[in-house]
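Q: what's the 3D shape of this:
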Amino acid sequence: MVIWIENAPIFVPFDAESEARVAEFVDLVSTTDSDDPLIREFIKYQMHKCIQTCKKKARGHVDCRFGAPFRPMDKTRILYPVDDDKPEKDVLTKIRDLNKKLIEMLNNKPEEIDTFEEMLQKLNCTLYLYLLAIRVNLRHPTIFIKRDPKNTRVNVYNKLILTLMRTYIVDYVNKSSRGLSKLLRDCVEEARQGNKTLREKLKALAHILYNSSEICSQEAAWSRLRLPMCKCSDLVEFINTSHSSKRTHILKSNKEIAELAKSNPTSTDIFKKGSIDHYASRPNELEDLCLADFVANYTFNVKAGTTFQEDENVEIDAEVEPIDNGEERANSRKSKHYVLKDNSGTIVERRSPKVIRYCRFSIEQDEENFLREMCLLFLPWRNEKQDIEDNDCANLYLQNREIISTNYSKFNAIDLDINDILRDIEEERRTQEQVEEANDPENTNLEEDDTFVNVYDFDDNVVRPDLSNEIGEASSNQGAISKYIVPNLYGDEEYFKLCDSLNTEQKDYLMLLISCFKNDNDLPIYHFISGGAGVGKTCLTRAIFQSLTRIFRNQPGTAKKNEIILAASTGMAAHNIAGITAHQAFHLTTSHGNTNSMLGPDIANTMAAELHDLKLIIIDEISMLSSELFNQISSRLKQIFRTTQEFGGKSVIVVGDFNQLRPVGGTRTFMPKNSGSPNSTSILTENLQWSLFKLFKLTKVMRQRDDLRFAEALNRIPLGETTAEDIEMFNSRSFTELTLPEEGKNAVRLMRANRVVDAYNLSKVRILEMNVPGTLKIVHRAEDRFSGNITERQKNQARNAIEKLEKKDTQNLLTELQLVTGMKYMISSNIDVPDGLFNGATGTLRFFEVVNNRLQAVYLEMEDKDIGKAARSKRRALMEKNKIPLNWTPIFKIKKAFNVLKKGIVQVTREQYPLIMAEGITVHKSQGLSMPNVTVDFISSSMEREMKYVALSRATTLNGLYILGKFVPPDKPGPNDPVKVEMERMHNECSLVPKFKNLREIGTSLSIISHNVQSLHKHISSISSDLTYINTNIILCQETWAVDNMQYNIPGFTEINRNSFGGPMSIAQGTIIFVKSNYLNSVVPTRARRFEAGKQHIDITSCIVDDSILILNIYRNPGSKIAINYYLDMITEFEYVFVFGDFNEDLSKESELERYLASIGLKLLSERKSTTNSGTTLDGVFAKCDFMTEVNIYESYFSYHKPLCLKVYTD
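A: Model prediction:
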């Protein structure tokens, strides 16, 4: 309740008389007295009892967010924050001890302390120190009411009002939902402890809500009808000051468009007109009126007296309903009406101006749009495109600054400092000119000695505007559309080599995907590829992209469309797979609390056009992507593709290992979003997006000899199954600081805590300065600019607050950065992910580029030579001119914005080099890196299971791992460990079974595979590496391109029959039969035959199995009219016959060949399904037998044709 009281005193800061009047007034209307007999029966309802909702955790302990127990005070006082000069260190120590002792005293038995003076005696402190302890935590003048120690939990009240509020108190005591929150917390805790199904969770939740909550019918009806909850006297209108090309518009009604088509068929005027359109058509009498004045002070009517807003292309706040103002309407009738020039309606001056809102672009973050917006709103114009957008808005602003300033001041309580703006513009232009002049390779007037000067310590204030970095990659409604990266397609040889290198597990999955997308089966798919260190997740991801891209495109070449998005949770992981970050790909917001925000229509529409052909999304390092962002990706795709299907109905493959570190500041991917909060009820629900996914787990380690043993030992760490041999192996790499080899000293050191990392890096700086002659050092302070309607005092508070912020709170841009040549540095913010300049890329600082005594760039020698190629190429001329080694990569300052102070009222734009020292880094920072040499520090601080696993697995080999201290194996994960529970659930309920796994099973049956291989010489390695071929008895190859003098070797097989060409060049013809060596005794070859008629030909090879089964292997070239039936004379001689081949005849329906074979007792065994990449059915199996048979169509990544697999059960 808010009560307005007459004749209240006005507070004047630092005025003793004013303070006394305010204190007297406060004592008059409020109290904390608990001894008054008139209110004794009510005082128990004024006691503050801390419940779950008012508890907050800060600095490791739990406090009440309302400040209870409240501070006792001898009289009502007004206290001020301490001056900018903080108390001495010993005084602060006394204050901390005093506060701790006071809280303990007030929480125990404050009623035993009678007076304020007695409390001071027990605390053994003076009144000055007691008040000082309160003031150090204040940010503004604050009233502390008179309060005895025994009343530290009594809420302030007014005696008269309290006695009149009995009805409220009775309602409060009897409110029906008073225990609901506790029941919900109990339900959440029970759900966390047990592995309940979603049905069980919802049942428990429904029971609580059904039995614990009541609502009256009137309130329910009001809420369902969405009636306004409050009313206001002033209207608020939003003016969309975005560029005209980026504004949204409302279409005219179908009736209006139909009438327009009749009257003017060529017209493109299909949108409703809004305030900006009406302003452009204002009458000449209002020529000097600016847009802001027009919108605030005039109402548009279709005809005089009739307000027209409902269909207008304007945005009126709908949170509140405007009060019907009869006086306004009456005044409207008396006011003069102006007819708009386009005759679309009239405008009338309002009695009460509207409140206007607009985009409010920041000059620090988007100078171009800021200046355009100022001119658009506060400078009169007629044609927006000609007068504003086609003009240089900086010059326009400078020429009309007085008009703009005057109009701006009408709508803003705090005026802009025009001089600051002008100075900013001039400085930006001057600096840009200097930079361009310095970087111009044709500028022969630039002297080398004057250009680059090595200096040691200066404070740089150079401005290098970079709005793309300043806006940030994760803005939901700003910034350019993401540039989707498409990795280069491999040539045939490189592609086949990649796929041939896959192990059986990897190939099983690849063939499953190829089948799904070739045949459009079971789409969309949602798969999770999991596995530990060294199992080849990245290699499989690369093979998936290359294979499916070939399917999606008829021929390899330069990509024109985005059929596949390769994304990752971090820039480092994105670079590893040649993709982009998930934030860039889907315009994700960086705040976990704002994951439901929608994209602007302009961005959504552009993304929809860019991703028109999108079929598959691959997200790597899924363990580092929070559930909140995972949900946001699905929401983005729903919006882009205008569907309610999760992920926009597109297939999604996620790759990663949940045994690694969890997402920073978010919930694990597979958990319901926001369920990480202790008070969240999200745990009672299901993660709808994650519930779609099936698990495919890679288990086979793809490493050799000692590295295989090392990788297997690593993968046992997260399971808590480390063996004695593993411990011995890890401790064989254990060292002390004294025994650490030189390689270990020079390697990146991984530690747990930031403070230890910082101390180690500073020690490396000192070592470099002492031991390495010529070491140069620059201490570079960030330049911070403040924006927002803030006072000078708030600016000072913001400066002090910034000094206390951690790196993560300042967008990873340091307040003070020590730049030392010879030191390793890590890029701390994504600069250019495609070029490898991502958050996590490391290199050694080699050179400072200084122009006119200002630092322009620093140069790093990157550990990966491919990183920074594009950046080096852009500055190649300058680097050659100044004799800078061409393998050094330039790094420039970037701008990032962040908020400080309470509720983020001050926005800070920081300009700094995105670098941090990286001789030592935290384990969190290392996730996703692979290093040939790495030192893991177990001495400085202990590490839990997942951290040990991540730290040790950064090393690619055992010999590259150096351990400081002893390796102690972690415990097994507990029964309720979320990762263990989820992986067991997925293994039991939604494991992905490879579609073709059964084809390679070895049994007692006769197994034959038939395939048009399109050159055996080219694809022999692909056949030899596939167990589906190797585990069969007989391999039949068509279109082998074989020549007589060429031998083909498949391990474990013997060639028994061939139909080849004399040469010397191979052509598209030929058939060959291979038989497994241990099956040779059962097979007898027959004569190979070839029939030709010009360019038409038929090639036939055959063999006899167990003296009773005839097998024919046939290839007929495309367009051949030669009838096969003339050359199958052997069929009638055998009881059992199988005819395989590429017949180049449409077998999807009954063909002439099929009718002939049916006439002699053979029927088609294979299905009438596609056997080629283009969907045709040209390959088949015919048989005459009474055995049980099974025919499957396999997949191929190297041939246009698909293999046919036959199993004959002869037993």
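
Q: Every contact and neighbour count from this point should use C-alpha atoms.
A: Fine.

Q: quick one: the helices in the stretch 201-350 of the chain?
A: 217-224, 254-263, 275-280, 291-297, 326-334 (DSSP state H, counting those that start in this stretch).

Q: Quick one: those helices as a markdown table, columns for mean neighbour count too.
A: Output for the helices of the stretch 201-350 of the chain, formatted as a markdown table (neighbours: other CA atoms under 10 Å):
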| stretch | mean neighbour count |
| --- | --- |
| helix 217-224 | 10 |
| helix 254-263 | 13 |
| helix 275-280 | 20 |
| helix 291-297 | 21 |
| helix 326-334 | 13 |
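
Q: Second input sequence below; structure requested for side-by-side comparison:
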Amino acid sequence: MSRQTKLPMSGLRSVKRDFSSNSVPSSQDSGSSQRSGIIESEKKLKDIKKSLEHQSLSSQKLLASREPRSSQSSSSSSSKRPAESQMAPSAKRRQFPGSWTSAPQQNTKPTSASKSRQISTRPNSHANSKAAEVELSHEQKYILKLVEQGQSVFYTGSAGTGKSVLLRQIIETLRKKFGIASDAVAITASTGIAACNIGGITIHSFAGIALGLGSAEQLAGKVRSNKKASSRWLRTKALIIDEVSMIDGDLFDKLARVGSIIRKNVEPFGGIQLIVTGDFFQLPPVTKGPSGQVKFAFEAQSWLQAVKKTFNLTQVFRQKDPQFVDMLNEMRFGNLSETSIAKFKSLSRAPEYEDGIAPTALYPRREDVETSNKAQINRIGNVETHVYTAHDSGAIHKTDQGAKMLSNFMAPAQITLKIGAQVMLIKNMDDTLVNGSMGTVVGFHAREMDDPMYSGAPQSGSSGSTAKKYPMVEFTSGRTFLAVPEMWKVELPNGEPQVVRHQVPLILSWAMSIHKSQGQTLERVKVDLAKVFEKGQAYVALSRATSLEGLQVLNFNSAKVTVHPKVVKWSDTLETVPT
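A: This is a model prediction of the structure:
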């Protein structure tokens, strides 16, 4: 079990050592232990080579001993793998040494290949490895206990304080409490992207209210005519709402009233236990009130009655540098000191990395992301190229609603990869290969077709060979990994799959949208604040970085660092967890 070290704190209204969010090599998300590389003897190499040439093996036991250990993973809740004890026995899989399998590279910059390599393959996405155990902080344990006792809570925190880590623990705890086969626990979020990240559906889909237009009574009538939607309301005992900051106050009130009508209970949401989380200092509600002014969920008439306890997480896990934590905390409240402004301006320099992997540029518009990534991959030139098209399925994947759900996945419908392409892993594999890990494609190789664990998995098309080839990626850690298709899905609380996508777990990482980066942890980030236009965008973008050394900021302007005054005032009402 990984232990959390004493880290900087991120308190509301105190601009010293305070802060919040989720995703990669934090002490919680990826665990503190790093697995050592696999040491291979010359004897094993010869035996493996002979086996592929259909020659007899003189040391079957040695080869079998190379089966990878069961690793613990902080995999996303949308695709948990069963324990190995639950899986059918399978043939041992070979792991190829880097000197043997890596294809010759053309027109690519040298990377950290001189490091000791560990070549990895893994079973297909239907069998996710166990989530890495984490030891929660005192704050997180306190909130988890209240949830387990049946209390309705809201918790927040600055970027990097482990909100998503705690949410995964809450989901796991509630499923154990009510039964994993039951639809008593409804996992929802304000947006499709956020819902996909936690293995749930949008709050609109759960509620059966479509766009949420009309009065609460009109929406309740619509829900009554939808047997599945009304059944969800009646069967749900705990309702989770993530990224609540993007839900406006009027919609929150409508949802609270619809729940009361359908469940015939005067309490907001019909008395369902609520677990609500999000950061109001980040992205604001998508819609505005009749006056054109933003109305936050905490301004809803039903908020105080629906959410009895509201907490602020203060311990930061993403950033370890106290100075950086202080700078981000000042930015969060829109109150930057002259010292912090000078430091942010000094970050316009271009950091140099020995492995040649550039920082990920964050843009507010998706069009800029696509243009940047396309331009970068076209610069590589004429090298081995493969196109991977996703295999989609599910009850509604051919409908307009299904298409919208599929577009929210981090995994693209189609991706073109070349040797030398800079990529990001978008799935947690184990404690050293996690969502957000950066690397370079160094070759394309066929996975072991004789491994029964690969049978039945949809396969993407590739060029230049009849055998299916998949990208071999060398990550900044020096570890090399064969990226075979993984699975993403959206399912109803009863487990019914709405849309399912199989795709290689990679995206081009030269650029990413700020919206999709929310919740991510990135070691190398580049942000041009001249392109930022929405309140909270600058804070979201810059707080993705783990350190000042890995952050490049262009056109820094303190005027771009804005926060809504309502949020600042409301934050004074939040409770802190008692010590």
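
Q: one step back: closest one to Ile143 of structure 1 among the helices of the stretch 201-350 of structure 1?
A: Closest to Ile143 of structure 1 of the helices of the stretch 201-350 of structure 1, according to CA to CA: helix 217-224, at 38.2 Å.

Q: That closest one corresponds to what range in structure 2?
A: Mapped onto structure 2 using TM-score structural alignment, helix 217-224 of structure 1 spans no residues at all.

Q: same question, stretch 106-119 of structure 1
A: Stretch 106-119 of structure 1 lines up with nothing in structure 2 when matched by TM-score structural alignment.

Q: circling back: so for Val923 of structure 1, which of the helices of the stretch 201-350 of structure 1 sits nearest?
A: Taking those one by one with CA to CA, helix 217-224 is closest: 50.3 Å.

Q: Could I get the buried residue list for the longest strand anywhere in structure 2?
A: When structure 2 is parsed with DSSP state E, its longest strand is strand 438-446. Neighbour-count burial for strand 438-446 of structure 2 flags 438-445 (criterion: 16 or more other CA atoms under 10 Å).

Q: what do you get for stretch 466-475 of structure 2?
A: In stretch 466-475 of structure 2, counting by 16+ other CA under 10 Å, buried: 468-475.

Q: which among the residues you listed gets closest to Ser547 of structure 2?
A: Phe475 (18.7 Å).

Q: got the helices of the stretch 201-350 of structure 1 as JSON lines, with distance to Asp866 of structure 1 columns?
A: Formatted as JSON lines, the helices of the stretch 201-350 of structure 1 follow (distance: least, CA to CA, whole Å):
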{"stretch": "helix 217-224", "distance to Asp866 of structure 1": "60"}
{"stretch": "helix 254-263", "distance to Asp866 of structure 1": "56"}
{"stretch": "helix 275-280", "distance to Asp866 of structure 1": "50"}
{"stretch": "helix 291-297", "distance to Asp866 of structure 1": "52"}
{"stretch": "helix 326-334", "distance to Asp866 of structure 1": "69"}
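
Q: nearest to Gln121 of structure 1, of those helices?
A: helix 217-224 (54.7 Å).

Q: helices and strands around that closest one, which ones?
A: In terms of contacts (3 or more CA pairs under 8 Å, 6 or more residues apart in numbering; DSSP states H and E), helix 217-224 of structure 1 is packed against no helix or strand at all.

Q: Kindly name the residues of structure 2 that line up with the longest helix along structure 1.
A: With secondary structure taken from DSSP state H, structure 1 has its longest helix at helix 418-439. Aligned by TM-score structural alignment, helix 418-439 of structure 1 corresponds to no residues of structure 2.

Q: which is the next helix or strand following that helix?
A: Using DSSP states H and E, the helix or strand that directly follows helix 418-439 of structure 1 along the chain is helix 448-451.
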